[in-house]
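A.B. asks: what follows is a predicted protein model with its sequence.
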Amino acid sequence: MAITLTEAAARHVTRYLSRRGQGLGVRLGVKTSGCSGLAYKLEYVDEIAPEDLVFENHGVKVIIDPKSLAYIDGTELDFVREGLNEGFRFNNPNERDRCGCGESFRV
């Protein structure tokens, strides 16, 4: 079981946490949403709960709640720039389908 970050994603998170002035890492999880059923949620973390799972890549902690891990195990989090757009991309091997707008996915 593992969640990984690319170097680009780790650089982006590190820069953001530095500007923010606090934070232990980034929390990756899923929530019920959208037309395909699940959506990724990503937030910066100031506290780690005892039940959280912590993965570290390129010096950045990725915190996962145990319920989300079944849906995102093996996911690689990347940060991409395409033209004027930039954002995180989730490369999830468990993903079987994604809605047309890209907001939600199904496993």
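C.D. replies: Sure thing, it's come through.
A.B. asks: C-alpha only now, for contacts and for neighbours.
C.D. replies: OK.
A.B. asks: break down this protein into its strands, ranges please.
C.D. replies: In the chain, the segments counted as strands under DSSP state E are 4-5, 25-33, 37-45, 53-57, 60-64, 76-82, 85-91, 97-98, 105-106.
A.B. asks: quick check: buried residues in stretch 20-36?
C.D. replies: Neighbour-count burial for stretch 20-36 flags G23, L24, G25, V26, R27, L28, G29, V30, C35, S36 (criterion: 16 or more other Cα atoms under 10 Å).
A.B. asks: second structure for comparison follows:
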Amino acid sequence: MITISDTAAERLKEMLAEQETPNMFLRLGVAAGGCSGFSYAMGFDDQESEADVYMDLKDMKVVVEKDDLKYLNGLEIDFEESGMTGGFTIHNPNATVTCGCGSSFRTAKDAGKPNEEPC
């Protein structure tokens, strides 16, 4: 299960409303790379495939590729205001190692594998 805070959902809905392409949704995923092994992917999309799982979170359509679910199960997404800017934060209970900026991670299953990119 993936959790999106009310604050993050509000910000995401605002961003979705600004998209010019109709029927856009939030796509979450992971990609190999980053200083800890995997990087998070979060963006808007309008294309689904048979490899995707659909969820309705906070009245938003959220899509995750089936293979990425094992890395994202339990993921918590929040949005924090800080000064003049703000940003999304991610807490992943599956991550055993994260980089200093929090944009990449490694799980216990992947420990010992070489990193794709340096920090």
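C.D. replies: Alright, I've got the coordinates. These numbers were taken from a predicted model, which means no experiment stands behind them.
A.B. asks: hang on, the earlier thing: mind putting the buried residues of stretch 20-36 of the first structure in JSON lines, distance to K67 of the first structure included?
C.D. replies: As requested, the buried residues of stretch 20-36 of the first structure are exported to JSON lines (distance: Cα to Cα, whole Å):
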{"residue": "G23", "distance to K67 of the first structure": "22"}
{"residue": "L24", "distance to K67 of the first structure": "21"}
{"residue": "G25", "distance to K67 of the first structure": "19"}
{"residue": "V26", "distance to K67 of the first structure": "16"}
{"residue": "R27", "distance to K67 of the first structure": "13"}
{"residue": "L28", "distance to K67 of the first structure": "11"}
{"residue": "G29", "distance to K67 of the first structure": "8"}
{"residue": "V30", "distance to K67 of the first structure": "9"}
{"residue": "C35", "distance to K67 of the first structure": "21"}
{"residue": "S36", "distance to K67 of the first structure": "18"}
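A.B. asks: could you check how far the residue lying closest to N23 of the second structure once chain neighbours are set aside is from T85 of the second structure?
C.D. replies: Nearest residue to N23 of the second structure, sequence neighbours excluded (Cα to Cα, 6 or more residues apart in numbering): D46, at 6.0 Å. The span separating D46 of the second structure from T85 of the second structure equals 27 Å under the rule Cα to Cα, to the nearest Å.
A.B. asks: and for S5 of the second structure?
C.D. replies: S5 of the second structure sits 18 Å away from T85 of the second structure, taking Cα to Cα as the criterion.
A.B. asks: more neighbours: those two, which one.
C.D. replies: Set side by side, S5 of the second structure and T85 show unequal neighbour counts under other Cα atoms under 10 Å, the larger going to S5 at 14 against 7.
A.B. asks: check contacts around the residue nearest to that one when sequence neighbours are not counted.
C.D. replies: The shortest distance from S5 of the second structure to any residue that is not its chain neighbour, by Cα to Cα, 6+ apart, is 5.2 Å, and that residue is D78. Applying Cα atoms under 8 Å, 6 or more residues apart in numbering, we find D78 of the second structure in contact with I4, S5, D6, T7, A8, F88, T89, I90.
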